[in-house]
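Chemist: I need the structure of the sequence given here:
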Amino acid sequence: MRIVGLTGGIASGKSTVSNLFKASGIPVVDADVVARNVLKKGSGGWKRVVAAFGEEILLPSREVDRPKLGQMADGSIHINWYLLEILKQWAKGAKVIVVDIPLLFEVKMDKWTKPIVVVWVSQETQLKRLMGRDGLSEKMPETE
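Modeler: Model (predicted):
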């Protein structure tokens, strides 16, 4: 089985590339989806994270504050969850699996993936895409 790493910055076009793989019948494990599912309020992953990091890791809604968790934890805590999803696809008979992980190198998943596809666009294009996607403007909001 070949595990292809797919990475790139925000609004770089990873989703477009990911959809091309999916359209070709290649399974894609999306790290963001895996992380959201693993950390759902009340789930086993949620309970383990709260036990490890305490209640301060939670938002007022009792959901895990994922950015805060990312700052507090070694990125490798997600590796087992990603690998579990990869193994599920392998068990279904997939010969090639794409793992879409924006922070591929930071969580050291690059040692598990070959080849690695990096999606890159110019900073200008990235900013334009991000503003269009999230309804943002380039102008900074005024402060009091």
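
Chemist: contacts, neighbours, all on C-alpha from now
Modeler: Will do.

Chemist: buried stuff in the longest strand belonging to the chain?
Modeler: As assigned by DSSP state E, the longest strand anywhere in the chain is strand 2-8. Buried positions in strand 2-8, judged by neighbour count with 16 or more other CA atoms under 10 Å: 3, 4, 5, 6, 7, 8.

Chemist: here's the other one to compare against:
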Amino acid sequence: MRVGLTGGIASGKSTVARMLVDLGAVLIDGDALAREVVQRGTPGLAAVIEEFGEGLLTPDGDLDRPALGQLVFNDDDARKRLEAIVHPLVFERYAALEAAAPEGGLVVHDIPLLAETGRAGDFDAVLVVDVPRELQVERMLCDRGMSADDAASRINAQATREQRLAIATHVIDNSGSLGALRERVEQVHAELLTAA
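Modeler: I've put the predicted structure just below:
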């Protein structure tokens, strides 16, 4: 069964992904693939530098992710140009990894921007990890050391909470305790296996 997993920044999506792996799911991580396709020496990095300039390279020749983040999270046009480069490369890797996964289980695609890409219909189920915006901001300030302006710009660059909830077949609330989250993930996992 192909499952899309998404959630806004600082929603706890990565925690949910780890729990699903613990329960036996195969995880294909969109964030990891997005980093992989722009590593040093890749055609993806070359395309990003061609589009945005060599100022986005570290002295070692890697992508300066914080500098790129500053650029694209404050400029919708720049973000769309970056997505036009990275998204097709990531989707290529998704397809290759999915083809290699064993049959009969859950293949969970961790896709931060699932609502934005309009690909929810590609999956048998869509899990949305949901928290209120205030909790996202609090986590970004406390856990990630971001400024309030950076937190707001990153949240505003993503789909709204309502847009994510609109594509959900299963909502996983992560505004409570870790134990409550684990219980909900186990429940959803069991439902998905039954449906598969």
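
Chemist: After superposition, what's the TM-score here?
Modeler: For this chain pair, the superposition-based TM-score is 0.74 by TM-score structural alignment, normalised by the length of the first structure; 137 aligned residues with a CA RMSD of 3.0 Å.

Chemist: can you pull out the strands in the second structure?
Modeler: Under DSSP E, the second structure gives strands at 2-7, 26-29, 107-110, 125-130, 170-173.

Chemist: So which other helices or strands are in contact with the longest helix anywhere in the second structure?
Modeler: Identified as the longest helix of the second structure according to DSSP state H is helix 76-100. When contacts are defined as 3 or more CA pairs under 8 Å, 6 or more residues apart in numbering; DSSP states H and E, helix 76-100 of the second structure packs onto strand 26-29, helix 30-36, helix 43-52, helix 65-72.

Chemist: Any chance of the ones you listed in TSV with mean neighbour count as columns?
Modeler: TSV is the format used below for those (neighbours: other CA atoms under 10 Å):
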stretch	mean neighbour count
strand 26-29	20
helix 30-36	17
helix 43-52	16
helix 65-72	14
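
Chemist: Columns distance to residue 81 of the second structure on top of those, output as CSV?
Modeler: CSV is the format used below for those (distance: least, CA to CA, whole Å):
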stretch, distance to residue 81 of the second structure
strand 26-29, 22
helix 30-36, 14
helix 43-52, 8
helix 65-72, 9
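
Chemist: count of residues packed around the aligned residue in the second structure for residue 98 of the first structure?
Modeler: Matched across to the second structure, residue 98 of the first structure falls on residue 108, judged by TM-score structural alignment. Number of residues near residue 108 of the second structure (other CA atoms under 10 Å) recorded here: 24.

Chemist: residue contacts, residue 108 of the second structure?
Modeler: Residue 108 of the second structure makes contacts with 2, 3, 4, 5, 17, 25, 26, 27, 28, as judged by CA atoms under 8 Å, 6 or more residues apart in numbering.

Chemist: for residue 63 of the second structure, same thing?
Modeler: Shown in contact with residue 63 of the second structure (CA under 8 Å, 6+ apart): 38, 39, 40, 45, 56, 57.
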